[in-house]
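Q: A predicted structure for the sequence below; I have some questions about it.
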Amino acid sequence: MEKLTIVVPAFNEEEVLNNTLQRLLKIESKLIQAQILDYSSDILVVDDGSADQTWKIIKHYHEKNKSIKGIRLSRNFGHQNALIAGFQAVVASADLVVTIDADLQDDPESINEMINCFAGGAEIVYGVRNDRTTDTWFKRNSAALFYKLLNILGVKLIPNHADFRLMSQRAVKTFLQYKERNLFIRGVIPLLGFSTAKVYYKRTPRLAGKSKYPFKKMLAFAWNGITSFSIIPVRF
């Protein structure tokens, strides 16, 4: 049995965090009771400089259940840096790491299938959205354009995969050897070279709150991805 840590980056997620932690705890508890996961499996929430009650909620749950842990960043460093902070915190203790956003629009029930893929030999398991009907027309089409553009520029991404994935401890250690600033995580992971698998799921609507990726942030994220992996913009 392996120890799993679920890493959840959270920025101003007070409206959804209670539901998120309860669902993730329930999923992990079932897997522990079925003797699929080690009893020490846990959840780490990375508070990315929230200005609301996010940290207070994390502390409240930790006091009731020590398997819920938290890291509070000194300011808002951004989603990708919050994920990296989570990796750095758990890499020495976790055999498996699952990353998932706090809004749970990615289906946490797919974690069981991801673990099955790991048992079958995959060290990286990508969560892939096969139904985005809950997204707006703009978001669906801008995402398709983003993947197409990066593919043209030679950046090999997993289409319709964001940051919901399972990684073995060995894969996480290898990822953390990258020392670049502003790492474009979903572009780096496919370069690691480990055996991979995909788990497909339907994306669901956000339970409450607002997306933390408004149009301006989406553009900055896309530009970071392009410039991190292609010299074509420099040549242009």
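A: Okay, I see it.

Q: going forward, measure contacts between C-alpha atoms and count neighbours the same way
A: Will do.

Q: Now do the strands in this structure.
A: Assigned strands in the chain, in chain order: 4-10, 42-47, 68-72, 96-99, 124-131, 165-168, 196-202 (criterion: DSSP state E).

Q: Dump those strands into CSV; add mean neighbour count and distance to residue 224 as well.
A: Shown next, in CSV, are those (neighbours: other CA atoms under 10 Å; distance: least, CA to CA, whole Å):
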stretch, mean neighbour count, distance to residue 224
strand 4-10, 27, 19
strand 42-47, 25, 22
strand 68-72, 19, 25
strand 96-99, 24, 21
strand 124-131, 22, 21
strand 165-168, 26, 21
strand 196-202, 17, 25
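
Q: Let's have the ones you listed in TSV, adding distance to residue 140.
A: Output for those, formatted as TSV (distance: least, CA to CA, whole Å):
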stretch	distance to residue 140
strand 4-10	23
strand 42-47	28
strand 68-72	32
strand 96-99	22
strand 124-131	10
strand 165-168	20
strand 196-202	14
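
Q: Hmm, residue 206 is touching residue 102, no?
A: No. Residue 206 is not in contact with residue 102 according to CA atoms under 8 Å; the separation is 9.7 Å.

Q: The two - which one has more neighbours?
A: Using other CA atoms under 10 Å as the criterion, residue 206 and residue 102 rank with residue 102 on top: 24 against 16.

Q: Presented hereafter is structure B, for comparison with structure A:
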Amino acid sequence: MSNPQISIIAPLYNETESFSQLVARLNAVMEASPLSIEVVLVDDGSRDHTAVLMQQLALSDHRYQCVFLSRNYGHQIALTAGIASASASEALFIIDGDLQDPPELLTEFYQKYQEGYDVVYAVRKKRKENWFKRTAYAGFYRLMQSISYVDLPLDSGDFSLISRRVADILKQMPEESRFIRGMRSWIGFRQIGVEYERDARLAGESKYSFGMLQQLAYNGIFNFSEYPVKLITRVGMMTLGIAILYLIQTLIKRFVYHDVPQGFTALLFVIILFSGVQLIALGLIGEYVLRIFFQAKGRPLYVVREVIRQQQRQPLQGMDSLKLQ
């Protein structure tokens, strides 16, 4: 199958339990659609039988292309590998492999694309998850919208359909700490949201731990907002103002009331306050320095172990071919 109209991108990590249902629903979408469609499955270093199932599928069905990463790099990097591996299709449809993003919405998304939109993103009007996750996600998206210098739509994740030119620009952005939904918004062009009800996981447990979600949130905040740096300046000015007020109070007591302050408690408070502010400032600066450090190394974002495409095994050789140009 050459030059399909749509490439469906789905990263997988330990999805043995839901794999058969994923394939069944993808097959149903492809068979019902008049479009020429390929599916790019990316194995993000799975430790179960996901990779074996992917190999069997790709060797038996030419519509499936499978990319196997050398280890677990994380969801955002796996998506990047899928985008880079997709054929020269006119649009890419990005979903999660756990079927929380229904592939059946492809037709609706493609209709919006035909109306001239380069990015059609999904807006979650309802999530079937526990209250803590729902609250955390809602709070994060609203925080990002208030502090980001790009227009990040509320309650929208990576589930989207993007045009070929948007995909090509994403491939030219070799950011090590990736936040694809923010990068997608930064690119611009015409974008529109489509509301949908996000399903619960079909099987298994979420692969995003609290620490991974926190890291993703950090990538969004530090990559698409100037607020942390400005916060340091504001807190510094505030603490300087407190120190000046305390100095004025001390001078008044000394020269007007001839009272020498017994300042052990106050001194202890000031030391703790300034020490805390300094540590917070160093931590925020450290987040930026750490990102600069990893980016400056110039390493490939990922290493591909093997690609199975059109019933042919295509192992990749050399590191240069793995860098996004």
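A: Ah, there it is. Note that the coordinates shown come from a computational prediction; the quantities given were computed from them, not determined experimentally.

Q: if I look at the nearest residue to residue 105 of structure 1 once chain neighbours are set aside, how far off is residue 164 of structure 1?
A: Leaving aside its sequence neighbours, residue 105 of structure 1 sits nearest to residue 204 (CA to CA, 6 or more residues apart in numbering; 4.8 Å). Relative to residue 164 of structure 1, residue 204 of structure 1 is positioned 14 Å away (CA to CA, to the nearest Å).

Q: Residue 270 of structure 2: neighbour count?
A: So residue 270 of structure 2, with other CA under 10 Å, has 16 neighbours.

Q: With residue 52 of structure 2 instead?
A: With other CA under 10 Å as criterion, residue 52 of structure 2 counts 12.

Q: again, but for residue 26 of structure 2
A: 19.

Q: my guess is it meets residue 103, correct?
A: Yes. Counting by CA under 8 Å, residue 26 of structure 2 touches residue 103, with 6.7 Å between them.

Q: re the thing from before, neighbour-wise, which of residue 204 and residue 164 of structure 1 wins?
A: For residue 204 of structure 1 versus residue 164, the count of surrounding residues by other CA under 10 Å is larger for residue 164: 24 against 17.

Q: Next, the contact list for that one, please.
A: Residue 164 of structure 1 makes contact with 98-101, 106, 126-127, according to CA atoms under 8 Å, 6 or more residues apart in numbering.

Q: Out of those, flag the one nearest to residue 217 of structure 1.
A: Residue 217 of structure 1 lies nearest to residue 101 out of the contacts of residue 164 of structure 1, by CA to CA, at 16.1 Å.

Q: Quick check, that closest one in contact with residue 6.
A: No. Counting by CA under 8 Å, residue 6 is not a contact partner of residue 101 of structure 1; they are 10.1 Å apart.

Q: Now the counterpart of residue 161 of structure 1 in structure 2: closest residue in space that isn't a chain neighbour?
A: Mapped onto structure 2 by TM-score structural alignment, residue 161 of structure 1 lines up with residue 156. Once flanking residues are discounted, residue 156 of structure 2 sits nearest to residue 123: 4.7 Å by CA to CA, 6+ apart.

Q: Contact partners for whatever residue of structure 1 lines up with that neighbour?
A: Under the alignment (TM-score structural alignment), residue 123 of structure 2 pairs with residue 128 in structure 1. Contacts for residue 128 of structure 1 (CA under 8 Å, 6+ apart) come out as 158-162, 198-201.

Q: how about the most centrally placed residue in structure 2, what does it touch?
A: Residue closest to the mean C-alpha point of structure 2, counted by CA atoms, centre = their mean, is residue 179 at 3.6 Å. Counting by CA under 8 Å, 6+ apart, residue 179 of structure 2 touches 76, 216, 219-220, 223.

Q: go on, residue 123 of structure 1?
A: 166-168, 170-171, 194-196.

Q: which one of the residues you listed is nearest residue 145 of structure 1?
A: Nearest to residue 145 of structure 1 among these, with distances taken as CA to CA, is residue 196, at 24.7 Å.

Q: ok, that closest one to residue 1 of structure 1 distance?
A: Distance from residue 196 of structure 1 to residue 1 of structure 1, by CA to CA: 20 Å.

Q: How about residue 187 of structure 1?
A: With CA to CA as the criterion, residue 187 of structure 1 and residue 1 of structure 1 are 30 Å apart.

Q: Of the two, which one has the most company?
A: Between residue 187 of structure 1 and residue 1, counted using other CA under 10 Å, residue 187 has the larger neighbour count: 18 against 10.

Q: one step back: specify which member of the contacts of residue 128 of structure 1 is nearest to residue 217 of structure 1.
A: Nearest to residue 217 of structure 1, judged by CA to CA, of those is residue 162 at 14.8 Å.

Q: For that closest one, list the residues it contacts.
A: 127-128, 186.

Q: Please apply the same query to residue 51 of structure 1.
A: Counting by CA under 8 Å, 6+ apart, residue 51 of structure 1 has contacts residue 12.

Q: what's the spacing between the aligned residue in structure 2 for it and residue 97 of structure 2?
A: In structure 2, the residue paired with residue 51 of structure 1 is residue 47, using TM-score structural alignment. Distance from residue 47 of structure 2 to residue 97 of structure 2, counting by CA to CA: 15 Å.

Q: And for residue 229 of structure 2?
A: Distance check for residue 229 of structure 2 against residue 97 of structure 2: by CA to CA, it reads 36 Å.

Q: what's the answer for residue 204 of structure 2, then?
A: Counting by CA to CA, the gap from residue 204 of structure 2 to residue 97 of structure 2 is 12 Å.

Q: Give me the common contacts of the two.
A: By the contact definition CA under 8 Å, 6+ apart, residue 204 of structure 2 and residue 97 are jointly contacted by residue 15.

Q: corresponding residue for residue 140 of structure 1 in structure 2?
A: Using TM-score structural alignment, the partner of residue 140 of structure 1 in structure 2 is residue 134.

Q: who's in contact with the closest residue to its match other than its chain neighbours?
A: Nearest non-adjacent residue to residue 134 of structure 2, counting by CA to CA, 6+ apart: residue 127, 6.9 Å away. Contact analysis of residue 127 of structure 2 by CA under 8 Å, 6+ apart lists 134, 197-200.

Q: so of these, which ones are in helices?
A: residue 134 (DSSP state H).

Q: what would the contacts of residue 127 of structure 2 look like in a markdown table with distance to residue 83 of structure 2?
A: A markdown table is the format used below for the contacts of residue 127 of structure 2 (distance: CA to CA, whole Å):
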| residue | distance to residue 83 of structure 2 |
| --- | --- |
| 134 | 28 |
| 197 | 25 |
| 198 | 23 |
| 199 | 24 |
| 200 | 25 |
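
Q: so which of the contacts of residue 127 of structure 2 would you say is closest to residue 14 of structure 2?
A: residue 200 (16.8 Å).
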